[in-house]
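Engineer: missing the sequence, but the structure's below:
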């Protein structure tokens, strides 16, 4: 398979029919393949998120990352857009589900689509991945250290979110969870709570926690980057999507 790919900024139809910006990367060739919706982390629609989109294209998938902050800050730099979004309480859950649904529909409409779509998210995007997988018909979901899927939000937390405990029985897709054992949000106790809920409800999932890794261990441009955890995590993501989306 060629490692050539194309990447571009596109517009997709998101929640409530809104047209929003998104970053699309596709491998060369017309072979049928799965798609991946990348949900960016709280710092926003930034260079690191776009690098992840291109990595999935290199792995053989059509991949797209919607700019979740586009409505509030269409022309702002990622840091500024993220600050505006935080000041507004974050991305409303209903809107997030609508934007991911639009991104999945965009991927399934591509002529190369095999009809299968996975979703993956990091940090706040990890929680949003689980949220989306509870409400949308996706084929696989990957939660990378998503905070507040379970547990209680700390007092004064700036985002207007709740945990997803009441929604977890409705999880519709196999879930891969990748966590840092030194993380506080989610803590090992919160990950264990999630494991127990999914087990009790007969869900298809697999979790991996990495000793010595904290939050954001995939972020190559941050001090939290953990080479061993990130490399193993990518291997597990690759195998998981190959199983559920087709190589």
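Structural biologist: Thanks, I have it. As the structure is a computational prediction, the values presented were derived from the model and not from experiment.
Engineer: For the rest of this, base every contact and every neighbour count on C-alpha atoms.
Structural biologist: OK.
Engineer: in what helix or strand does the residue most central in space within the chain lie?
Structural biologist: In the chain, the residue lying closest to the centroid (Cα atoms, centre = their mean) is residue 121, at 1.7 Å. Residue 121 is located in strand 113-122, with elements delineated by DSSP states H and E.
Engineer: helices or strands next to the longest helix seen in the chain in the packing?
Structural biologist: Ordering each helix of the chain by length in residues (DSSP state H) puts helix 227-245 first. Contacts defined by 3 or more Cα pairs under 8 Å, 6 or more residues apart in numbering; DSSP states H and E place helix 227-245 against strand 33-39, strand 113-122, strand 140-144, strand 175-180.
Engineer: picking that back up, distance between the strand holding residue 121 and the chain's centre?
Structural biologist: Averaged C-alpha coordinates place strand 113-122 at 10 Å from its chain's average position (Cα atoms, centre = their mean, to the nearest Å).
Engineer: Alongside the first one, take a look at this:
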């Protein structure tokens, strides 16, 4: 990984050809310079393609990566505010898994086609995006995956859940990417028991993974604009993400 001390970067909105040939919006940021580097696909959370998601993309660019976030709600609510688009997405049952992997595949291909690419791409997401990051690691050719408290990877889907989702238990044997998991011991989705179940399944299948669970942290402990924000857990989590991607995506 090539860290730019100046922190200079460029960021813009582009159009991608996503799943089924649909044109979708995406936000991309890159550090200054033409040196070879890895790429990061950031999967936004259920609240949508919002300011917080774009800030994460820019942070990865500042760390030395080409980073991109596809707008998963481009089809349902083009041009809508993040809150309105997320509401439409929830009303439709969330983002279907096959569409998600198609959109992320397009984003990863875009990064690998950049002249600065070293050919390596990682994926990361929080909450619903954490589950989707694991899904991508089980489905697509990526070099690293980070699951930040992804709900419904294991366990049981609650009755009456307003989104259409399944666990990934049957897909976990196909995980090919190294996986970093960051969780809070006060979270209920995923609960410590569900995290333990995930670790057991990955161990039984000989997968490359590392998990860290933070004492006193609940769900969304990375979210700086929410009461759930946990400074110690978030800071340590960012250090672990930086080290993990540096190991697997660095030049």
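Structural biologist: Perfect, thanks for sending it. As the structure is a prediction and not an experimental result, all values here were calculated from the model.
Engineer: Quantify their similarity with the TM-score.
Structural biologist: Comparison of the two superposed chains (TM-score structural alignment, normalised by the length of the first structure) gives a TM-score of 0.99, and 247 aligned residues with a Cα RMSD of 0.6 Å.
Engineer: Could you tell me where the strand holding residue 121 of the first structure falls in the second structure?
Structural biologist: Mapped onto the second structure using TM-score structural alignment, strand 113-122 of the first structure covers residues 117-126.
Engineer: which residues are contacting the helix or strand harbouring residue 95 of the first structure?
Structural biologist: Element membership of residue 95 of the first structure [criterion: DSSP H and E] is helix 93-108. Helix 93-108 of the first structure has contacts (Cα atoms under 8 Å, 6 or more residues apart in numbering) with 12-16, 35-37, 62-66, 68, 113-117, 128, 131-132, 135-136, 138, 161.
Engineer: If you compare the directions of the strand holding residue 121 of the first structure and strand 175-180, what angle comes out?
Structural biologist: Going by axes from the mean of the first three to the mean of the last three Cα atoms, to 10 degrees, strand 113-122 of the first structure is angled at 30 degrees with respect to strand 175-180.
Engineer: For strand 113-122 of the first structure, buried residues please.
Structural biologist: 113-122 (16 or more other Cα atoms under 10 Å).
Engineer: Give me the mean deviation of that strand from the second structure.
Structural biologist: Taken over the aligned residues, the distance from strand 113-122 of the first structure to the second structure averages 0.2 Å (mean Cα distance after the TM-score superposition for the first structure).
Engineer: Now do that strand: which elements does it pack against?
Structural biologist: By 3+ Cα pairs under 8 Å, 6+ apart, strand 113-122 of the first structure packs against strand 33-39, helix 93-108, helix 124-135, strand 140-144, helix 227-245.
Engineer: now do 7 Å
Structural biologist: With contacts taken as 3 or more Cα pairs under 7 Å, 6 or more residues apart in numbering; DSSP states H and E, strand 113-122 of the first structure sits against strand 33-39, helix 93-108, helix 124-135, strand 140-144.
Engineer: average offset between the longest one and the second structure?
Structural biologist: It stands for helix 93-108 of the first structure. Looks like 0.3 Å for helix 93-108 of the first structure (mean Cα distance after the TM-score superposition for the first structure).
Engineer: Can you list the buried residues in that helix?
Structural biologist: 96-108.
Engineer: how about residue 176 of the second structure, what's its partner in the first structure?
Structural biologist: Per TM-score structural alignment, residue 176 of the second structure is aligned with residue 172.
Engineer: what angle do the strand holding residue 121 of the first structure and helix 227-245 make?
Structural biologist: 150 degrees.
Engineer: circling back to that earlier point, out of the buried residues of strand 113-122 of the first structure, what pair is the most spread apart?
Structural biologist: Spanning the widest gap among the buried residues of strand 113-122 of the first structure are 114 and 122, at 25.1 Å by Cα to Cα.
Engineer: got the end-to-end distance for stretch 69-80 of the first structure?
Structural biologist: Length of stretch 69-80 of the first structure, first residue to last, Cα to Cα, to the nearest Å: 10 Å.
Engineer: Does the match of residue 176 of the second structure fall in a helix, a strand, or a coil region?
Structural biologist: Secondary structure, DSSP: H, G, I helix; E, B strand; the rest coil: residue 172 of the first structure is coil.
Engineer: Surely it and residue 133 touch.
Structural biologist: Yes. If you go by Cα atoms under 7 Å, residue 172 of the first structure and residue 133 touch, sitting 5.7 Å apart.
Engineer: quick revisit: distance to residue 4 of the first structure for the buried residues of strand 113-122 of the first structure - can I get that in JSON lines?
Structural biologist: Output for the buried residues of strand 113-122 of the first structure, formatted as JSON lines (distance: Cα to Cα, whole Å):
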{"residue": "113", "distance to residue 4 of the first structure": "18"}
{"residue": "114", "distance to residue 4 of the first structure": "20"}
{"residue": "115", "distance to residue 4 of the first structure": "22"}
{"residue": "116", "distance to residue 4 of the first structure": "22"}
{"residue": "117", "distance to residue 4 of the first structure": "21"}
{"residue": "118", "distance to residue 4 of the first structure": "22"}
{"residue": "119", "distance to residue 4 of the first structure": "23"}
{"residue": "120", "distance to residue 4 of the first structure": "23"}
{"residue": "121", "distance to residue 4 of the first structure": "25"}
{"residue": "122", "distance to residue 4 of the first structure": "26"}
